[in-house]
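Q: no FASTA, just this:
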């Protein structure tokens, strides 16, 4: 089972990038998680799209289509979804010559980390709304909102907080079951 984990932050030392690396380490047996960034994805522009998908977009689309499920590491900026993540999502949601969005019927899960006291709850809610509009099958629970991320990761980006690691492991096990249920 292949999962493409998309980091919605451009920062190299992003807590969300570290969180996604943790999902790969805690994935259940039989699940392979590939963590990718969205660096190089240009601003969405229909005129540019008509010329053909830029290479960064085409690469992300190829990987997304080859995956059994998509996992979004969702940062929160100013009480909402991060601009770079929304931009990448907008590119990915386009049909690319197909009759419908590639998200239709696609198993998706979300998680996120923030330095705030409520984690990324608002951003995840906004992304869930966009995913619903594209026909994605977003896993309803468990949800993971890593709060006070600066206290839960060490200087190398390793998630050191055991309760949070346990929550991530539960999410990944549930996501594996979600994918299997929807594929079966």
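A: Thanks, I have it. Everything numeric in this text was worked out from a predicted model, so none of it was measured.
Q: rest of the way, CA atoms for contacts and neighbours
A: Fine.
Q: Find the residue at the geometric middle of this protein.
A: Among the residues of the chain, the one closest to the centroid is residue 72, at 0.8 Å (C-alpha atoms, centre = their mean).
Q: Check which element follows the helix or strand where it lies along the chain.
A: Using DSSP states H and E, residue 72 maps to strand 69-73. Reading on from strand 69-73 to the C-terminus, the next helix or strand found by DSSP H and E is strand 76-77.
Q: how near is residue 140 to residue 124?
A: Here the distance between residue 140 and residue 124 works out to 11 Å (C-alpha to C-alpha, to the nearest Å).
Q: this is the comparison structure:
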């Protein structure tokens, strides 16, 4: 059987962000038979504009939609910015929701995890991201949740915390099990 392809959409553009580290951990620790790829082009997307959303959509949009179409599932790893979804991620949701009712992630399983400052680890942003993606077309798996306060890591890479590494591996496994 071919690998299950999980596309990871990262809500932080910072090269050394804790959420990028979580995404890298998901990719390096994925169970056998599951490949996790971090999408690197969210920062290249223009702001959603229906006037640009034509058959000649910008190359960055076409690349995102193609990557989503090739994936079997999506894992969103995101921080919380001002109590909500980072703009770069919300913009990606908007582009991926089109064409309306038939976006590239339509009916594919999607899970949202991440880390943020504060004791709740980004729960508000994660809930808002699930809601927005749920409207946009993927099949959001509400039971897959992992919201970690950044203090959990004590300044270390998430892979250095056994409980976090195992939790991320479990998230990827559970998400892949939702692929039909």
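A: Perfect, thanks for sending it. What you see is a predicted model; the values in this text were computed from it and never measured.
Q: Strands of structure 2, start to end?
A: Applying DSSP state E to structure 2 gives strands spanning 4-10, 34-38, 73-77, 109-116, 139-149.
Q: I'd like the ones you listed as a markdown table, with distance to residue 132 of structure 2 appended.
A: Output for the strands of structure 2, formatted as a markdown table (distance: least, C-alpha to C-alpha, whole Å):
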| stretch | distance to residue 132 of structure 2 |
| --- | --- |
| strand 4-10 | 14 |
| strand 34-38 | 20 |
| strand 73-77 | 12 |
| strand 109-116 | 11 |
| strand 139-149 | 10 |
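Q: Looking at these, which is nearest to residue 92 of structure 2?
A: Nearest to residue 92 of structure 2 among the strands of structure 2 is strand 4-10; the distance by C-alpha to C-alpha comes to 8.6 Å.
Q: Summarise which helices and strands the closest one is packed against.
A: Packing contacts for strand 4-10 of structure 2, counted by 3 or more C-alpha pairs under 8 Å, 6 or more residues apart in numbering; DSSP states H and E, involve helix 18-29, strand 34-38, helix 59-70, strand 73-77.
Q: and residue 140 and residue 124 of structure 1? which has more neighbours close in?
A: Under the criterion of other C-alpha atoms under 10 Å, the comparison of residue 140 of structure 1 against residue 124 puts residue 124 first, with 25 against 12.
Q: Could you check how far the residue opposite that one in structure 2 once aligned is from residue 171 of structure 2?
A: With TM-score structural alignment as the criterion, the equivalent of residue 124 of structure 1 in structure 2 is residue 126. For residue 126 of structure 2, the distance to residue 171 of structure 2 (C-alpha to C-alpha) stands at 14 Å.
Q: Then residue 119 of structure 2?
A: 21 Å.
Q: Could you pull up the residues touching the residue nearest to the centre of structure 1?
A: Residues counted as contacts of residue 72 of structure 1 (C-alpha atoms under 8 Å, 6 or more residues apart in numbering) are 5, 6, 7, 8, 108, 109, 110, 111, 112.
Q: now for the fourth one: what does it line up with in structure 2?
A: Aligning on TM-score structural alignment places residue 8 of structure 1 opposite residue 11 in structure 2.
Q: pretty sure that match contacts residue 81?
A: No - counting by C-alpha atoms under 8 Å, residue 11 of structure 2 stays clear of residue 81, with 9.6 Å between them.
Q: between these two, who's got more neighbours?
A: The neighbour comparison of residue 11 of structure 2 against residue 81 (other C-alpha under 10 Å) goes to residue 11, with 26 against 16.
Q: give the contact list for that one.
A: Taking C-alpha under 8 Å, 6+ apart, one finds 19, 76, 77, 78, 79, 85, 86, 88, 89 in contact with residue 11 of structure 2.
Q: hmm, try it at 7 Å
A: Neighbouring residues of residue 11 of structure 2 by C-alpha atoms under 7 Å, 6 or more residues apart in numbering: 77, 78, 79, 86, 88, 89.
Q: Buried subset of these as a PyMOL selection?
A: To isolate the buried subset of the contacts of residue 11 of structure 2 in PyMOL, counting by 16 or more other C-alpha atoms under 10 Å, use the following:
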select buried, resi 77+78+79+86+88+89
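Q: equivalent range in structure 2 for the strand holding residue 72 of structure 1?
A: Per TM-score structural alignment, the counterpart of strand 69-73 of structure 1 in structure 2 is residues 73-77.
Q: Mean distance of the lengthiest helix in structure 2 to its aligned residues in structure 1, please.
A: Secondary structure of structure 2 per DSSP state H: the longest helix is helix 162-177. Superposing on structure 1 and averaging over aligned pairs (mean C-alpha distance after the TM-score superposition for structure 1), helix 162-177 of structure 2 comes out at 1.2 Å.
Q: packing partners for that helix?
A: Under the contact criterion of 3 or more C-alpha pairs under 7 Å, 6 or more residues apart in numbering; DSSP states H and E, helix 162-177 of structure 2 touches helix 18-29.
Q: For the helix it packs on, which outside residues touch it?
A: With contact meaning C-alpha under 7 Å, 6+ apart, helix 18-29 of structure 2 is reached by 8, 10, 12, 35-38, 77-79, 114-115, 157-159, 168-169, 172.
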